[in-house]
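sequence and predicted structure, then a few things I'm wondering about:
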Amino acid sequence: MKILLLDVNCKYSSTGKIVYDLYRRLNADGHEARIAYGRGDVIDEPRIYKFGVDWETKKHALLARITGKNGCYSPKSTANLIQYIKDFQPDLIHIHELHAYFVNITELLKFLKEQQIPVVWTFHCEYMYTGKCGFAYECQGYKSGCGNCPYLRQYVSSLAIDKTAQLLAEKKAAMDGLNLKAIVTPSKWLADKTKETYLYGNNIQVIHNGIDTDGIFYPRPKDDAIRSQFGIPADARLILAVAPNIMDVRKGGQMVVDLAETMPDTQFVLVGADETKRHSANVQLIARTKDQDELARWYSEADLFIICSKAENFPTTCIEALCCGTPVVGLDECGTKETAPEPYGTFVRVDIAGDADVKYAATLEALQKAISTQLGRGLTAEEIRNYAVANYDNAVMYRNYLEIYNK
């Protein structure tokens, strides 16, 4: 079987790692898999093709902000991709993310409809059923066609012009007639939301994200050197947070920093900041890293992993932590809770009356209690890891996708 895997990234970021895992396993299994991706470094491996043009991506991002439209300012990159598909002639295309300013979505889908190439599409966020938003939060405007977007300046960003109603109408038209065999979501939360949209009539399935649990994400020995490097006492309790652009409002880094102020006897490390620096006596910020081995060392060194994102589908960071034997605490938002069911994780949702400050203080207090609850369970790293490997090894993910491909 000839399969083309299509994404914004390759080998890097959660979706890029998933795509690369599927690519490796398909080829090892005797299939001919290729990857076409739009952004990032050029990867010098056979059957991997970067079709995106960097200067065009920058232009696309700028025009999207000015005009309010997106997914329509990359003609050269899109032409590169379409020609690559024509040359490869795949039996099936597995699409992951198409936002991020690197492809003309309507033009690509028109070509796929003309060719009637079978498509499997993994939704890693809400983008394909909203006007422009990767996450809709509490907004349900997409159910009535979008417009008057409350998150106009959030990614995918527009400075002032609201084209969300037009964009959603264009997506609906572009998806109509596509030879779409399955929509896959990593979480039940996103599957349930997708079923409430114009896409409800499709075959919608849940396949959890998988990772490399043997070669990268496994428990490492406790390492005094990594603590010493950043001035973290060897005997201090350590709580870790990891996210790209972790101090972005959606990723919740500021909440972790504020929580740290209420827990002066606990050390906090946040990976994914703009720069590496000591933020305060018990908070260390570390710049975003592509070094997966370094991340695994931090996961293993931590007593607990914390995630305070406002919106996530099925965050890979949580399952990476579990595979390294580290339990999880966080906010019960979107699909995050599904990654670490009790007793491997504890999640909080604060539903109280009061203004924002009152609710925020209550959330910090609830997180403190959740940390005590989770650490009080006394789970061993082996127990946590065994659950994670059984559910999140990339071999499990691959078998589930292969079943869909074969059908």
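Everything's here; your move. Numbering: from 1, shown residues only.

C-alpha from now on. contacts and neighbour counts both.
Noted.

the strands in this structure, which residues?
Taking DSSP state E as the criterion, the chain contains strands spanning 2-7, 32-37, 48-50, 92-95, 119-122, 180-185, 204-206, 237-242, 266-273, 277-280, 283-287, 304-307, 328-331, 345-348.

so which of those strands is nearest W298?
strand 237-242 (7.5 Å; C-alpha to C-alpha).

and stretch 293-313, which residues are buried?
Buried residues in stretch 293-313, counted by 16 or more other C-alpha atoms under 10 Å: 295-313.

please apply the same query to stretch 167-184.
In stretch 167-184, the ones that count as buried by 16+ other C-alpha under 10 Å are 167-168, 171-172, 174-175, 178-184.

distance check, A390 against C149.
A390 is 41 Å from C149, where distance means C-alpha to C-alpha, to the nearest Å.

those two: which has the busier surroundings?
Neighbour tally, A390 and C149, criterion other C-alpha atoms under 10 Å: the higher count belongs to C149, 19 against 13.

quick one, what contacts that one?
By C-alpha atoms under 8 Å, 6 or more residues apart in numbering, the contact list for C149 reads G141, D162, T164.

let's see 10 Å
G131, K132, C133, A136, C139, G141, Y142, I161, D162, K163, T164, A165 (C-alpha atoms under 10 Å, 6 or more residues apart in numbering).

and here is the other one:
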Amino acid sequence: MNILQINVCLDKGGAAKVALDLHNNLQKIGVNSQFAYGWGVKGGKSDSESNVKNCFRIGSKLQVITNFVFHNFFGFDLFSPFGVRRSKLLEAIKMADVVHLHVIHSYFIKFSWILDAIASANKPVVWTSHDYWILTGRCSSVGDCNKWQSGCGNCPNLSSYPATFLDFSATEFKRKRMYLSKISSNLVLVSPSSFLANELKKELPNVDVCHIPNWLDKNFEDACRNNILANELIKLPFGSVNVLVVSNNLDDTSKVNKELIISLLDLKGVFLHTIGKNSPFSGKNVFNHGEITDRIEMVKVISSCDVSLFTSKIDTFGLVMIESLACGVPVLAVKSKAAEEVLLGLNIKPVDSYADIIELIRSRTLPTEYINKTRESLQVSIFERFGHSAATENYVKIYKRLISANKLS
């Protein structure tokens, strides 16, 4: 079985973590998997490329930078791979039994070109919808906007990622649906969350849709298992309390509530730990750890904290929540689709408001769902529900089903 994974990044962001872990897991069980990615540092090679087997870069710096500039004006990518990179990608598609798409927006490939190439090669497609981009005319995170349900146009959120100056969302909406129809008979869409899966089924009734939750990557899970947790009840210390915030971009207000965090920093004994780039927070009680790729180091930093915050308004899953819980660290999150997707399945209720989070930390208390639980029990519940091996098995079942159907057609 030959599988080709395609994602914008090799190791940055939640989608990349999932895609790369799946790629590595497939190779360990004897499946031939290749990983094609768009770009890494400053549009060039990823720092991790030399450590990953069977991976190659699709984008060149010139292609990525040009697409970035063009996309910021017009809202879509203009250029696809060229030269040797183009030939290598087309050959990989030709050799694949299944092409597995992940995130294909963000400046590295013209989506109509890649879907045409796959359709021409008559290859089955698994497409993991890590966000709403498949359903919209332009953006990847819809927030409170519902215009995508009627074909977009007059986009009210042109700054929403990936941002644009001019609005061609209505045209792009039609183009996406047209190209999706070209591969729909040979396509399985996978959603990490049940609410997004329901939207996909509603909007694309002729497409096979499955729900496979995101999971802990193997290296992170192994690091957690090797990190011995104290078998004591979870509680917030009455003295200093270490609060964790994790985001790829800490300056993104759609994911990180700055006002909440500033209010918490004004409380006595609160220390903030951040993981991610572009932290807007500073001070004697702030520890910005920056981007952390080493999973052992990440587990160490998370485990050193007393509580983790999740304030994203746009995530479709919230991988950072299960990473914190896997380290035995309780999560405080206000109600959102992503928070409810993860926490309610663990019988933990999101809180009602940001004011509630402030009061809980001020009074050094936690929601009742954490009472009489230990860090170890939190970790066990995450391993059972979001361990890496079950997800890989589910994807392999989908691959086999598509390959079998393609041979019969």
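Thanks, I have the structure now. Predicted model only: the values in this text are computed from it and were never measured.

care to give me the TM-score?
The TM-score (TM-score structural alignment, normalised by the length of structure 1) is 0.86; 380 aligned residues with a C-alpha RMSD of 2.5 Å.

just the buried residues from the contacts of C149 of structure 1, in PyMOL please.
Only the buried members of the contacts of C149 of structure 1 enter the following PyMOL selection, criterion being 16+ other C-alpha under 10 Å:
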select buried, resi 131+132+133+136+141+142+161+162+163+164+165
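
how do the contacts of C149 of structure 1 look in structure 2, which are kept?
Counting by both residues aligned by TM-score structural alignment, their matches' C-alpha atoms under 10 Å, the contacts of C149 of structure 1 that remain in contact in structure 2 are G131, K132, C133, C139, G141, Y142, I161, D162, K163, T164, A165.

and of these, the nearest to G215 of structure 1?
For those, the minimum distance to G215 of structure 1 (C-alpha to C-alpha) is 34.8 Å, reached by C133.

structure 2: which residue goes with I207 of structure 1?
The alignment partner of I207 of structure 1 in structure 2, by TM-score structural alignment, is I212.

report the separation between the closest residue to its match other than its chain neighbours and L115 of structure 2.
Excluding its sequence neighbours, the residue lying closest to I212 of structure 2 (C-alpha to C-alpha, 6 or more residues apart in numbering) is P192, at 5.2 Å. Taking C-alpha to C-alpha as the criterion, P192 of structure 2 is separated from L115 of structure 2 by 22 Å.

these two: which has the busier surroundings?
P192 (22 against 18).

wait, doesn't the more buried one sit right on Y132?
No - the criterion here is C-alpha atoms under 10 Å, and P192 of structure 2 misses it with Y132 at 11.4 Å.

need the residues touching each of those two.
Taking C-alpha under 10 Å, 6+ apart as the contact rule, the neighbours common to P192 of structure 2 and Y132 are T316.

do you have the helices of the stretch 1-150 of structure 2 handy? List them.
14-28, 61-74, 83-95, 111-120 (DSSP state H, counting those that start in this stretch).

quick one: the shortest one aligns where in structure 1?
Spelled out, that is helix 111-120 of structure 2. The aligned range for helix 111-120 of structure 2 is 105-114, by TM-score structural alignment.

buried ones in that stretch?
I105, T106, E107, L108, L109, K110, L112, K113.

hey, which helix is longest across structure 2?
Using DSSP state H to define each element, structure 2 has its longest helix at helix 388-408.

what residues of that helix count as buried?
For helix 388-408 of structure 2, by 16+ other C-alpha under 10 Å, it's H388, A391, T392, Y395, V396, I398, Y399, L402, I403, N406.

repeat for stretch 190-208 of structure 2
Judged by neighbour count (16+ other C-alpha under 10 Å), stretch 190-208 of structure 2 contains these buried residues: V190, S191, P192, S193, S194, L196, A197, E199, L200, L204, V207, D208.
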